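Trainee: Need a 3D model of the sequence below.
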Amino acid sequence: MIAPNLTLLAAAALSASPQASNSFGLELEPYTAFGPGGVELVGERGHFDVPLDHGDPDGPTLELAFVRFPSTNPDPGPPIVFLAGGPGASGIDYCVGPAAGRTLRLLDHGDVIGLDQRGTGQSEPDFDAGPQFVVELDPGRVYTRDEIGVAYAELVGRAADHWREAGFDLAHFNTTQNAADVDALRRALGLEQIVLYGSSYGSHLGLEVLRRHPDGVARALLGKVEGPDQTYKLPSTTQRFLEQLGELVRADPGVAEQMPDLVGTVAKLLTQLEEEPALVEVERNGEALRVLVSALDLRTMIAESLGLAFSIVELPAQIAALAAGDWSSMGDYTLSNRRLEVWSPMAIAMDCASGASKRRAAQIRRERRDPANLLSDAVNGPYPDLCESCGAGDVGDDFRKGARCEVPVLFVSGTIDARTPPANVEEILEHFPAAVHVICQNAGHEPIEILSREYVDLARAFLDGEAVESVTLELPQPRFKPIEVVREEP
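Mentor: Just a heads-up that it's a prediction; the model follows:
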């Protein structure tokens, strides 16, 4: 549990540095949040101004929001800036858990700052305050990936037009602008250096801060790494992790007999759906809806589950039920897929702007056509189809190439994370001579590595400025849900 003197420390410990710049219109006010176990965190909430386009510092501005909680350490290191993932998650909300975590407590090492990135949470613009952009597709018919892409593109185009007319061109919502916001926050608070802490999209943003503003960063702990040219996933990677799941299932005596060939079973189910979609009835508001489940729906469901440690433990049993003719588990999922919604203009713009290099885009197109990759590129849908209508532009190949960076970085990967696999780090590691790579066996995209005492000790040492080494850590293997159905024999 976090030290009980947090409240007493807050008033004395938190104030803008004497070097803080009023040119950012910095405003501070008391702020209280509640962490794990209901522990009270007393700090400050602030607002500051940044250019809508950092390339035009005299142009329109955005007001961004952040929170800052004081360290429990009497001799803290540089403040730790929490970079939320998504993109689109609230740094103000999501920094609280890591700040006061039960195992790895960031407040033991430095002040913790959570920034609501442009277009998220309490920062401008408030995309949630605008109209909803939704299309309900017919659940009783099957749609191709291209058809869904066209429908999404039209929807995103309407949203982009609305926000452009409101003064917020989505062309200004990209990771380079976002990284400039992070450095502007550092300067607004008068901080010489900060520590970066983020995962998934937070790592993607952190890498751009390191590329563009390295002098302001003391060190960075980046997990589940999305490199500068890794926003769109490779179909071959998804296939590799599907095959890895099959191997894990075969090695589990609790499910191996009932599911000896998971990959082969998936292939048969996809062929079956290509020939004849499955009909499922789903109850909505007292009405029975007829829902057709397509091969694309199954591909998408499996692709979304791969890499999530808490999802893959359910997957073999679900696939076994499908093979036995019980498609009920796909009804609600498929129905939700027929509802197309612009979930976050900020998220769409950020991902579209990061995009992919010509080489990677060509590789994805080539691999999605390869029948050996059973799930094609379902993991990427509906990208990149909706990007042209988004108007996000492109960050350019200099962004995607990365750059040499001398800042110490601790990269963290999980071996069952299909979204941001260890290979992502290996691909960019040459640019970071002071970096180490911690690989967590059996960890997925979720941060379950914090359950490992060895990992927590290593992360603490790194955050304290100590040298650490690359290492592979062992976490428990996933325990699959028992398979209670009997597979139909061909």
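Trainee: all contacts plus neighbour counts: C-alpha atoms, from now on.
Mentor: OK.
Trainee: Leaving out the residues flanking it, which one is nearest to Glu430?
Mentor: Arg404 (7.9 Å; C-alpha to C-alpha, 6 or more residues apart in numbering).
Trainee: how much space between the one you found and Gln230?
Mentor: Between Arg404 and Gln230 the computed distance is 17 Å (C-alpha to C-alpha, to the nearest Å).
Trainee: The two: which is more packed in?
Mentor: It is Gln230, of Arg404 and Gln230, that has more neighbours when counted by other C-alpha atoms under 10 Å, with 20 against 14.
Trainee: Touching, the more buried one and Asn424? I think so.
Mentor: Yes: with contacts counted by C-alpha atoms under 8 Å, Gln230 reaches Asn424, the gap being 7.3 Å.
Trainee: now the lengthiest helix in the chain, how far from the chain's geometric center?
Mentor: Longest helix in the chain, counting residues (DSSP state H): helix 145-165. Chain-centre distance of helix 145-165: 22 Å, with C-alpha atoms, centre = their mean, to the nearest Å.
Trainee: compare with the first, here's sequence two:
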Amino acid sequence: MRTSAWKQSLWLLLCCGVAFAAPAAAHRPGEIEVERGRVDGPSGPVDYEIGTLYVRENRYTPNSRVIGVGFARIKAPRATGAPPVFWLPGGPGLSVLGSFTDKSESAQSRLRSWLAFGEVGDLVVVEQRGYTLRGERLTAAYPASPLDRPASIDDDARSMRELARAAVAANPDKDLSGYSIVELADDVDELRRALGYERISLFGGSFGSQWSLAVLQLFPHRVVRAVLSGVEPLDNGYDMPSHVFAALQRMGFEADRDPALAPYLPPGGMMGAVRALHQRFAAGPVRVRVRDAQGREQEVTLGAQDLQLALLAHTDEAGRWPAFILSLYHQHYEAWAREVAAQRAAGEIKLIGPLIDTGLGVSAAREYRLRSDPALDYLGAWNFESYIASARDWPTPGMKDSFRLPRRQEIPVLFVHGDWDTSTPVENTRELLPYFRNGRAIVVHRGGHDGAFYLLRDAPQAKKAVYEFLRSGRDEGLPAQVDAPLPKFEVPDFAPPPRG
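Mentor: Okay, here's the model as predicted:
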């Protein structure tokens, strides 16, 4: 899943996993080291390889140190004649190789999806330099934010600048300028060569789609075809507020028609609640007293810019979003205040998120659209301000428009996108599709940020067509739209107010 800038600044990371690669200094760039294992598949045991690719931390600096990048390969049980599929995870900073041993449902679901690629061909999973199970996990601590004043985008931008300078100072033995999306694309091609493949296909969601698009820009002659979901074009790393707001409107349309929510809806329905909240908090902050996990009482101050973040809370769980917003509308702030208190606590951030995103940046035209977007009043500049403000403090080199902006492509690409996606809005696909002469798009109506993954999980005919596209390039069976089921909306946990 793409981690937006606003989520990155709030995300508390629990580092659990151990980097168990051999010391990188003993290896040469381009070398791979492989271990073998076996897991239970749907038709019996399946062998896999898990390994480390050794690469220069910065390919453009002579004598740069050698670091490890984790990967895994599951070979097809029989030859299909199709190119291998390179599966690129999201984030930045989603480490997935633990799926072979982790027994959690999310890990096992991911593993089952990997095993299903056997009908297409070999599957190669590539992790990201700087946050990989087979190498280093670069993180930095950030301090707690005060509870006695509202959140502030300006404060967040200053904190991001301070974090950048502290991260550079804390890592004198590392060349943090090497953690760019270009280096990640180079890692994919270097692994392709090391594994002996002439050409490959790509499968990526969220940041994995943006990473895939970087590979397409730099190595088009090496890519046969691609399936990309939750699509993030190279110039769209910072989401357009009005596109995100449109996804909220689509959710609100369905919620307004739910009989169980009807007693809680104000005039104007869900979007009427959003407008009323916006006006309420524009008039001044509120203070809420809650107890923390240890039972200690604390007061949390919530302001207009906290509300901007709150409008995006729980949108990745669409069934919860209406009840959350309606609770705020009816002045039930306690659950929200507890969430905000947790978000303002000290934590850790994965460094490759801001390193990659600030280096990639956006074009001047995109920044102009972001800063003049009509939905800024509702959602604010949380998604881009701290990264734009701190770009010069992070050491990754800035990309040029010749790399960021889309160009005409002949490579067949299937885009899969949910129209309830608030992390990478569906407008991303609609803007990018015209550049791909052999491109196709599937819109998952009511689909969130897991577009293709939902499609492969719960729509068997579409799933079969996607696999056939990856195997042969044929697209005859691909639908233009798939309808996800309407979620069961939660109801606020208090009685509806009396009607006046």
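Trainee: What span of structure 2 is the helix or strand that the longest helix of structure 1 is followed by aligned with?
Mentor: Next along the chain after helix 145-165 of structure 1, taking DSSP states H and E as the criterion, comes helix 175-188. Aligned using TM-score structural alignment, helix 175-188 of structure 1 spans residues 181-194 in structure 2.
Trainee: and what of stretch 437-444 of structure 1?
Mentor: Counting by TM-score structural alignment, stretch 437-444 of structure 1 falls onto residues 441-448 of structure 2.
Trainee: next one: the matching stretch to chain centre, how far?
Mentor: 16 Å.
Trainee: which residues are in contact with it?
Mentor: Stretch 441-448 of structure 2 is contacted from outside by 251, 316, 318, 414-422, 426, 429, 433, 451, 454-455, 478-486, using C-alpha atoms under 8 Å, 6 or more residues apart in numbering.
Trainee: Equivalent analysis for stretch 145-153 of structure 2, please.
Mentor: Residues outside stretch 145-153 of structure 2 that contact it (C-alpha under 8 Å, 6+ apart) are 285, 299-306, 341, 344-346, 381-382, 385-386.
Trainee: at 7 Å instead, please
Mentor: 299-303, 305-306, 341, 344-345, 382 (C-alpha atoms under 7 Å, 6 or more residues apart in numbering).
Trainee: Ok, stretch 73-83 of structure 1 next?
Mentor: By C-alpha under 7 Å, 6+ apart, the surrounding residues in contact with stretch 73-83 of structure 1 are 91, 95, 108-115, 193-198, 202, 464.
Trainee: Narrow those to just the buried residues.
Mentor: Among the contacts of stretch 73-83 of structure 1, those buried by neighbour count (16 or more other C-alpha atoms under 10 Å) are 91, 95, 108-115, 193-198, 202.
Trainee: among those residues, which are in strands?
Mentor: Per DSSP state E, strands hold the following members of these: 112-115, 194-198.
Trainee: Using a markdown table, please lay out these together with distance to Lys481 of structure 1.
Mentor: Compiled in a markdown table, these are given as follows (distance: C-alpha to C-alpha, whole Å):
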| residue | distance to Lys481 of structure 1 |
| --- | --- |
| Val112 | 38 |
| Ile113 | 39 |
| Gly114 | 37 |
| Leu115 | 38 |
| Ile194 | 43 |
| Val195 | 40 |
| Leu196 | 37 |
| Tyr197 | 33 |
| Gly198 | 31 |
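Trainee: which residues of the stretch 351-500 of structure 2 fall in strands?
Mentor: 413-418, 439-445, 481-483 (DSSP state E, counting those that start in this stretch).
Trainee: which of the ones you listed is buried the deepest?
Mentor: Most buried of those by mean neighbour count (mean count of other C-alpha atoms under 10 Å) is strand 413-418; its value is a mean of 28.
Trainee: neighbouring contacts of it?
Mentor: Here strand 413-418 of structure 2 makes contact (C-alpha under 7 Å, 6+ apart) with 225-231, 426, 429, 438-449, 451-452.
Trainee: can you rerun that using 8 Å?
Mentor: Here strand 413-418 of structure 2 makes contact (C-alpha under 8 Å, 6+ apart) with 225-231, 425-426, 429, 433, 436, 438-452.
Trainee: From the residues you listed, list the buried ones, please.
Mentor: Buried members of the contacts of strand 413-418 of structure 2, scored by 16+ other C-alpha under 10 Å, are 225-231, 425-426, 429, 433, 436, 439-452.
Trainee: Check the alignment and tell me where Gln249 of structure 2 lands in structure 1.
Mentor: Counting by TM-score structural alignment, Gln249 of structure 2 corresponds to Glu243 in structure 1.
Trainee: Could you do Glu35 of structure 2 as well?
Mentor: By TM-score structural alignment, Glu35 of structure 2 lines up with Glu29.
Trainee: what's its match in contact with, if anything?
Mentor: Counted by C-alpha under 8 Å, 6+ apart, Glu29 of structure 1 has contacts 44-46.
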